[in-house]
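**Q** sequence-free structure coming up:
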């Protein structure tokens, strides 16, 4: 019987593929470390992040005041700041040293400094200065303090303009202080909430990072359990490169289709985040993103030789990847080198596309650049995965042949000693 016919080769390949897939699934659920990255972290981290920022904005940020002017104008400015919903003046200090002490003890998160010549400068028509010192460990504190002080300064400016305008009507005062009426509304995030802005990007990044960590740890475990430290075991089911890559990737895809549905659909619903994506559009976009992340992680996993190595290599990249994606930091302000470097990672296109689909209601034709880029990455990283795994299969076969050759030599040597 001819064992090299096309139907036989296909049946053998499919049998090997499903064997590798089932074996990989068993290894995932048997390995506690991999299980943590594939299930526990994706289940817990989105809840933690969303719960931390569930209030969307920070209110009543405690601040200290150093008012060296102590005049009606300076007190009016501070009254306006304290009346805002964002800031609460907690302490009036006599000097900056006392205020700095409160800041170091985290009793306040900002210092408002009004110099002694504040009222004098206003009276003589000079530009007065109010200094703001913030604890930059929390960007939301800085935002609240800056907005409150800016709005207070605008209100004081209007009052000064009206006073200097002379004998005018209320309508003239209104036109003088606000010649053009405007209303500031943030598109797709009218409440200026931090969770609605950042959490969607974090959710997409969690998928990539947990795949990198989980697949990397699985690769390190496979090497540690192999006597030759090979990634691919010497088994008849692992003889074809394509079946190895397809079997492993299919196992990871099955897991992450469920995980992604939880992360991207259920978590935003639990915390009432903006979620206006069309299900068909979201599914069509996420599928190439998962493939790109899986093949990218499998390509990177060949460089992992120990279980713990992936933790030291991949964990610290999460924050830089979030910044260079162009979401938490303006894309126009990112240097060209880092912008080009960010294109190597599926998260860059995944974050930008998902935010537009989920938060802005974009359709697939409106995120075509990101969608096409993800398919290109899927194809490119599939090729690199096949190349590196082909080398690993060849290396594993070479070590098996060397071992057989060594066994034969030992047997021949034993026979010669007996003779």
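**A** Now that the structure is in, tell me what you want to look at. Keep in mind it's a predicted model, so treat the numbers as computed, not measured. Numbering: from 1, shown residues only.
**Q** make it CA atoms for all contacts and neighbour counts henceforth
**A** Noted.
**Q** residues of stretch 153-173 that come out buried?
**A** For stretch 153-173, a neighbour-count test (16 or more other CA atoms under 10 Å) marks 153, 156, 158, 160, 162, 173 as buried.
**Q** Ok, stretch 333-351 next?
**A** Buried, per 16+ other CA under 10 Å, within stretch 333-351: 339, 342, 343, 345, 346, 347, 348, 349, 350, 351.
**Q** Now residue 146: which helix or strand?
**A** helix 139-165 (DSSP states H and E).
**Q** Please list the residues outside the helix or strand following that helix that contact it.
**A** Once helix 139-165 ends, the next helix or strand along the chain (criterion: DSSP H and E) is helix 170-177. Applying CA atoms under 8 Å, 6 or more residues apart in numbering, the set of residues contacting helix 170-177 from outside is 158, 161, 162, 165.
**Q** residues in contact with the third one?
**A** The one in question is residue 162. 173, 176, 177.
**Q** With respect to residue 63, which of these is nearest?
**A** Distance to residue 63, by CA to CA, is smallest for residue 177 among the contacts of residue 162, at 29.0 Å.
**Q** let's bring in a second one:
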């Protein structure tokens, strides 16, 4: 079969195979809407808080009212003691517990240890951060207003470091996580769909392999541009890369993702076995990409494992060029890695096709 015939045949198979079409195209488009939906507000709001007010003074009530007025926090409970509050936290009925000991705010005004304590559920870091910001702002405003009323002076409480976000000005979680997870979504949907199409089909020549790769790369390229150009704009994701840079990143990412998918699919005797083993890999692959934890802080062997995945380098190249506005020269390392992976997985696919036989494929 010629290269052109294999290319057209792969596109035909994709169009005729409902399962593969659903996984590669429909699932990828669905995730473009579904994944960023929970982060549409941009920030955590109305995080539930239990307040144990042992002071019960006008000043402490003013503090609680300011916390209640914040869009970040909601005073969901006012238990009588700390034990009840901790029970609510353990049962996840609240996300945090604030303890205001007797005369805590008065001690704070005198510059003494106030004893104010805060317990936060650290499972969701974004919600924990929002709760901390709401309480910090309320305490500062309460003390400032009281000092101004008593002494006629204003207390200036400022952070020693002024933070000015450059690449995510609104500090929205969705604007950070969605671009980082996009290559993982595109890789995994392509991987599953390719497994449905080609798992176990090893007796194929180089022309057929090349045609399959070109066809899948074209589909992946179009889907990648759909994310970069349409989904990011619809979600108001900060974008700084030019069209040329996005085209190059999308092209390199699509080629590496397609070759990786072809290689992985050839390692399994059939589609069912491939999907059973590949579907659980999505979450570990996301962690290996470095989006949730820096790869530099990972153990060496874990970081090396992540370096074998196209999504790791595609995510890095996208964040550098589109989110951080870096020139392509700054993304040369991840782009080079994508080229190396593309060639390596294509050669690996060809070697598997030549030297490994599939008993199911030999069955008449």
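**A** Nice, thanks for sending it over. Keep in mind the model is a prediction, meaning the values are calculated, not measured.
**Q** so what number do they get for TM-score?
**A** Remark: TM-score between the superposed chains equals 0.86 [TM-score structural alignment, normalised by the length of the second structure]; 362 aligned residues with a CA RMSD of 3.2 Å.
**Q** one step back: distance to residue 310 of the first structure for the contacts of helix 170-177 of the first structure - can I get that in CSV?
**A** Output for these, formatted as CSV (distance: CA to CA, whole Å):
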residue, distance to residue 310 of the first structure
158, 58
161, 62
162, 64
165, 67
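**Q** follow-up on the earlier one: nearest to residue 200 of the first structure, of the buried residues of stretch 333-351 of the first structure?
**A** residue 351 (7.6 Å).
**Q** and the gap between that closest one and residue 394 of the first structure?
**A** 37 Å (CA to CA, to the nearest Å).
**Q** In the stretch 51-200 of the first structure, what residue spans correspond to helices?
**A** All helices of the stretch 51-200 of the first structure, identified by DSSP state H, counting those that start in this stretch, fall at 72-83, 96-104, 118-123, 139-165, 170-177, 194-224.
**Q** Now tabulate those helices in JSON lines and tack on distance to residue 15 of the first structure.
**A** As requested, the helices of the stretch 51-200 of the first structure are exported to JSON lines (distance: least, CA to CA, whole Å):
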{"stretch": "helix 72-83", "distance to residue 15 of the first structure": "71"}
{"stretch": "helix 96-104", "distance to residue 15 of the first structure": "65"}
{"stretch": "helix 118-123", "distance to residue 15 of the first structure": "82"}
{"stretch": "helix 139-165", "distance to residue 15 of the first structure": "54"}
{"stretch": "helix 170-177", "distance to residue 15 of the first structure": "78"}
{"stretch": "helix 194-224", "distance to residue 15 of the first structure": "21"}
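**Q** Just the ones of the buried residues of stretch 333-351 of the first structure in strands?
**A** Using DSSP state E, no member of these falls in strands.
**Q** Please flag which of those sit within helices.
**A** Counted as lying in helices by DSSP state H, out of these, are 339, 342, 346, 347, 348, 349, 350, 351.
**Q** Export those residues to JSON lines and append columns for distance to residue 75 of the first structure.
**A** Formatted as JSON lines, those follow (distance: CA to CA, whole Å):
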{"residue": "339", "distance to residue 75 of the first structure": "47"}
{"residue": "342", "distance to residue 75 of the first structure": "49"}
{"residue": "346", "distance to residue 75 of the first structure": "53"}
{"residue": "347", "distance to residue 75 of the first structure": "49"}
{"residue": "348", "distance to residue 75 of the first structure": "48"}
{"residue": "349", "distance to residue 75 of the first structure": "50"}
{"residue": "350", "distance to residue 75 of the first structure": "50"}
{"residue": "351", "distance to residue 75 of the first structure": "46"}
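**Q** so who does the closest residue to residue 102 of the first structure other than its chain neighbours touch?
**A** Nearest residue to residue 102 of the first structure, sequence neighbours excluded (CA to CA, 6 or more residues apart in numbering): residue 108, at 5.9 Å. Residues in contact with residue 108 of the first structure, defined by CA under 8 Å, 6+ apart, are 61, 62, 63, 64, 90, 102.
**Q** now for residue 108 of the first structure: what does it line up with in the second structure?
**A** Using TM-score structural alignment, the partner of residue 108 of the first structure in the second structure is residue 94.
**Q** Compute the distance between its match and residue 74 of the second structure, please.
**A** In terms of CA to CA, residue 94 of the second structure sits 9 Å off from residue 74 of the second structure.
**Q** Can you pull the residues that touch both of these two?
**A** By CA under 8 Å, 6+ apart, the residues touching both residue 94 of the second structure and residue 74 are 47, 48, 49.
**Q** Which of those has the largest number of neighbours?
**A** Among those, residue 49 has the most neighbours (other CA atoms under 10 Å), with 28 neighbours.
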